[in-house]
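Asks: Coordinates for the following, if possible.
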Amino acid sequence: MNASVKIEGLSKSLGGHAVLHDVNLDMAPGEFVVLIGASGSGKTTLLRLVGGLERADAGRIEIDGNCVDAPAERRFVVPERRGLGMVFQEYALWPHLSCLENVTAAIPRGEKRREERARELLESVGVAHAAGKRPHQLSGGQQQRVGLARALAVRPRLLLLDEPLSSLDVDTRDQLRMEIRRVVREAGVAALFVSHDPADAWRLADRVAVLEGGRLVQFDTPEALYRAPATPGVARFTGAQGGFEGDLRGPGIVLAGVDVAAHHRQSGLNGHGALYVRPQGVRANGAADGLPAECLHAVFEAGRYRVYWRVPGVDQPLVSLEDAPPSAQARLRIEPEQAFIFAPALARRTTD
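Replies: Model (predicted):
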């Protein structure tokens, strides 16, 4: 059965420190949600609460319309009765069992043809050839594939994945992302995937949930996050640099005496703001009305030059992407579609 998750007013403290604050989140049946946030943002705690590995202090969690955690109602369902599959960062395979035995052990004992189904699951994730091997004989990527097969063996209503790719090399991560997406789609289950890597959100998510300081600050499609980030933290996640502080004027902000327009501006700002801009939105095109800048450093990167510029009155470098080596002095143009203005105090709170 496909899963649907409903979280209302979820709060949790650990060691006297508030980790989650009034989180509300709904997942549609079959939806793949990537939960992102910096270290300490509360994302793993949220996953553990959904999985029943922690108890909420306040709020309510429902899976498929069934309440599994509600402190006010003294309601708590243990993990094994929630219909979940879990994939962990460190694989968590039983070292004394073969890959086939690891998967078979997760299949309910009353189910017929357990070993045959375990082989089918290993085949579906591309490691059928390793059925007789033990975990230590496999690469990290192969072990994680076995972990995914084992998680699906219980026929879960919801799949929880706690940074399953973080310990793998770049090429293996790319391959396994596509495999996870395919296998989860074919299994027809919903998935909640915890990560700090933007690539996981862009390549896996139907929707992305962003946690900052234990609060859910944005929950939307990857495209919506990219086009209209709700906070400086989300803007940074989408590749923006900043914040460059200046006085507000018209639709934009004044830097080095030049008006810089931005298509997205936080509502309610008054007088002063902080600009965030993606490097692909900054170009040294020599326009007379551009920002005056001095080249500090340039590196060749993936077919283009990443250039660091000093702008008068701005206390940190502005980065652009150029097709050719830069000159020592330039005028920089900023594309309004790639620029975002937020309150300076908010910018300082969410800077990494």
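Asks: hey, let's count contacts and neighbours off CA atoms from now on
Replies: Fine.
Asks: which other residues reach stretch 180-196?
Replies: With contacts defined as C-alpha atoms under 8 Å, 6 or more residues apart in numbering, stretch 180-196 is touched by 1-4, 27-39, 43-44, 47, 124-125, 148, 152, 156-163, 166, 204.
Asks: ditto for stretch 164-176
Replies: 87-91, 140-141, 144-145, 195.
Asks: what's the closest of those residues to Leu20?
Replies: Using C-alpha to C-alpha, Ser195 is the member of the contacts of stretch 164-176 that lies nearest Leu20, at 16.7 Å.
Asks: Which of the contacts of stretch 164-176 fall in strands?
Replies: 87, 195 (DSSP state E).
Asks: Just give me the closest of the contacts of stretch 164-176 to Leu100.
Replies: Nearest member of those to Leu100, counting by C-alpha to C-alpha, is Arg145, at 12.0 Å.
Asks: compare with the first, here's sequence two:
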Amino acid sequence: MTLLHLENVQKRYDQIQVLHDIGLQLATGEFLVLIGGSGSGKTTILRAAAGLERVTGGRIGLRGDIVDDPRASLFVPPAQRRLGMVFQDYALWPHLSCLDNVAAALPPRTPNRLKRAQEMLERMQIGALAQRRPQHLSGGQQQRVGIARALVAQPDLLLLDEPFSSLDPHIRDQLRNDIRGLARETGTASLLVSHDPTDVWRLADRVAVLEAGRITQLATPEILFTRPATPHVARFSGAQGGFPAVPAAENGASGIRLGGIFLPARPDHPGAPELTAYFRPEDIISRPAGPGLPAALAHCVFEAGAWLAYWRVAGLTALICSREAQKPGSDARLTIPEDKIFLYPHDKGSDRYVA
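Replies: The predicted structure follows:
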């Protein structure tokens, strides 16, 4: 069942178009992550779904009912959309206890109101902090209160605006597990805005990538990783790139010339005279000799159980980074499996290399 539906949604601030014909559906119980750079429009989509922004074109449906349609002069305010929302800055009432902050999300005459609030705090593992005020809590504890408040009214849709960005890494992991577990347990659909790749891999059923107010890829995390649709998605999923390449063929095999050397590849852009190549450090194979790109070691660093080697390749102005199990020698030949090379038409308005 479709819970949230955005149809050709547009948003304009004066003369600036922020969203361009956004089409998006969120199913009951689904966890969808919106990613993109600063100014890409991801937070605007979240705020429009919540009713905190009114769209200037298209329409938004919620549970089968239209909640925002400027052409029909129809707008349902946030309080009537029955959503839960978790903010980046916690947004707790400083003069209320944790218990009262959570209870505030329930109507005053709700039966067992304080009991339900306490139970939700217990589920978020902070029941012992019920009588404390937010200023006496850590950032992770405050965010747990915010999540408890968002979920206590049992919404079928949870909106999360970069809720982990200001937290320590180990706290982020704990909260990711808590939110994903509660969402699965309750069947709550979730729409999360993030710029952190870890949120995609740990949380998402599907991912929508925003670039300059447009969705450029909507896919599962697996498809996003194995078939990134744009250079931005390739970089987001860990690829280095922007290396200049040209389509080529050799001995009946299709490929590219990179630094003047032929590499088998799958050019998916027939007719493009100039391409940019992207690939991940862990996919590069270095050997002392043999076919591939002749490379000289510039430097290497030890990181998280492996060596990151940076290679100079003739004809390329930027270094190529490979991930090595052992510290490499001074020279090597670099090869990349053809299905691990991502190629895109060269955009003359963009940088040639972005690591």
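Asks: Please convert the buried members of the contacts of stretch 180-196 of structure 1 into PyMOL selection syntax.
Replies: For the buried members of the contacts of stretch 180-196 of structure 1, the matching PyMOL selection, counting by 16 or more other C-alpha atoms under 10 Å, is:
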select buried, resi 2+3+4+27+29+30+31+32+33+34+35+36+37+38+43+44+47+124+125+148+152+156+157+158+159+160+161+162+163+204
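Asks: if we can go back for a sec, can you put the contacts of stretch 164-176 of structure 1 in CSV and add neighbour count?
Replies: Below are those laid out as CSV (neighbours: other C-alpha atoms under 10 Å):
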residue, neighbour count
Val87, 24
Phe88, 17
Gln89, 16
Glu90, 16
Tyr91, 21
Gly140, 18
Gly141, 21
Gln144, 25
Arg145, 25
Ser195, 23
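Asks: Run a quick check on Gln135 of structure 2 versus Pro94, I expect a contact.
Replies: Yes - under the criterion of C-alpha atoms under 8 Å, Gln135 of structure 2 is in contact with Pro94, at a separation of 6.7 Å.
Asks: For the stretch 201-350 of structure 1, just list every one of the strands.
Replies: Under the criterion DSSP state E, counting those that start in this stretch, the stretch 201-350 of structure 1 contains strands at 207-212, 215-220, 241-249, 252-255, 258-261, 264-265, 272-277, 282-284, 291-301, 304-310, 318-322, 329-334, 339-342.
Asks: And the contacts of the second one?
Replies: When contacts are defined by C-alpha under 8 Å, 6+ apart, strand 215-220 of structure 1 is touched by residues 20-25, 41, 207-211, 225, 229-231.
Asks: I'd like to know which elements the helix or strand hosting Leu26 of structure 2 is packed against.
Replies: Element membership for Leu26 of structure 2 (DSSP states H and E) is strand 16-27. Applying 3 or more C-alpha pairs under 8 Å, 6 or more residues apart in numbering; DSSP states H and E, we find strand 16-27 of structure 2 packed against strand 2-13, strand 214-219.
Asks: following that strand, which helix or strand comes up?
Replies: Next element after strand 16-27 of structure 2 (DSSP H and E): strand 31-36.
Asks: Tell me the mean distance between that next one and structure 1 once they are aligned.
Replies: Superposed on structure 1, strand 31-36 of structure 2 shows a mean distance to its aligned partners of 0.3 Å (mean C-alpha distance after the TM-score superposition for structure 1).
Asks: chain center to the following helix or strand past that strand: distance?
Replies: Later in the chain than strand 31-36 of structure 2, the nearest helix or strand by DSSP H and E is helix 42-50. With C-alpha atoms, centre = their mean, to the nearest Å as the basis, helix 42-50 of structure 2 stands 15 Å off its chain's centre.
Asks: contacting residues around helix 42-50 of structure 2?
Replies: By C-alpha under 8 Å, 6+ apart, helix 42-50 of structure 2 touches 4, 18-19, 34-36, 53-55, 60, 78, 81, 83, 159, 161, 191, 193, 210, 213.
Asks: deepest of the strands of the stretch 201-350 of structure 1, which one?
Replies: Most buried of the strands of the stretch 201-350 of structure 1 by mean neighbour count (mean count of other C-alpha atoms under 10 Å) is strand 339-342; its value is a mean of 28.
Asks: so how far is Phe300 of structure 1 from Val23 of structure 1?
Replies: 43 Å (C-alpha to C-alpha, to the nearest Å).
Asks: can you pull the contacts of Ala92 of structure 1?
Replies: So Ala92 of structure 1 contacts Gly147 (C-alpha under 8 Å, 6+ apart).
Asks: With the one 3 residues further on instead?
Replies: By C-alpha under 8 Å, 6+ apart, Pro95 of structure 1 lies in contact with 134-136.
Asks: which one of the contacts of stretch 164-176 of structure 1 is nearest His263 of structure 1?
Replies: Taking those together and measuring to His263 of structure 1 by C-alpha to C-alpha, the closest member is Ser195, at 28.9 Å.
Asks: Let me see the contact set for Asp199 of structure 2.
Replies: Neighbours of Asp199 of structure 2 in contact, by C-alpha under 8 Å, 6+ apart: 33, 176.
Asks: element containing it?
Replies: Per DSSP H and E, the secondary structure element for Asp199 of structure 2 is helix 197-203.
Asks: just checking, Ser11 of structure 1 touches Arg55?
Replies: No - proximity of Ser11 of structure 1 to Arg55 does not meet the contact threshold set by C-alpha under 8 Å, at 9.8 Å.
Asks: sorry, back to before: using the aligned residues only, give the average distance of the helix holding Asp199 of structure 2 to structure 1.
Replies: Mean deviation for helix 197-203 of structure 2: 0.3 Å (mean C-alpha distance after the TM-score superposition for structure 1).
Asks: buried sites along that helix?
Replies: 199-201, 203.
Asks: One more: stretch 7-19 of structure 1?
Replies: For stretch 7-19 of structure 1, by 16+ other C-alpha under 10 Å, it's 7-8, 10-13, 19.
Asks: How about the contacts made by the equivalent of Ala330 of structure 1 over in structure 2?
Replies: Taking TM-score structural alignment, Ala330 of structure 1 has Ala332 as its aligned residue in structure 2. By C-alpha under 8 Å, 6+ apart, the residues touching Ala332 of structure 2 are 286-289, 294-297.
Asks: And Val314 of structure 1, by the same measure?
Replies: 244-245, 255-256.
Asks: hang on, the earlier thing: Throw the contacts of stretch 164-176 of structure 1 into JSON lines and include distance to Ile341 of structure 1, thanks.
Replies: Putting the contacts of stretch 164-176 of structure 1 into JSON lines (distance: C-alpha to C-alpha, whole Å) gives the following:
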{"residue": "Val87", "distance to Ile341 of structure 1": "38"}
{"residue": "Phe88", "distance to Ile341 of structure 1": "38"}
{"residue": "Gln89", "distance to Ile341 of structure 1": "36"}
{"residue": "Glu90", "distance to Ile341 of structure 1": "39"}
{"residue": "Tyr91", "distance to Ile341 of structure 1": "42"}
{"residue": "Gly140", "distance to Ile341 of structure 1": "42"}
{"residue": "Gly141", "distance to Ile341 of structure 1": "41"}
{"residue": "Gln144", "distance to Ile341 of structure 1": "41"}
{"residue": "Arg145", "distance to Ile341 of structure 1": "42"}
{"residue": "Ser195", "distance to Ile341 of structure 1": "26"}
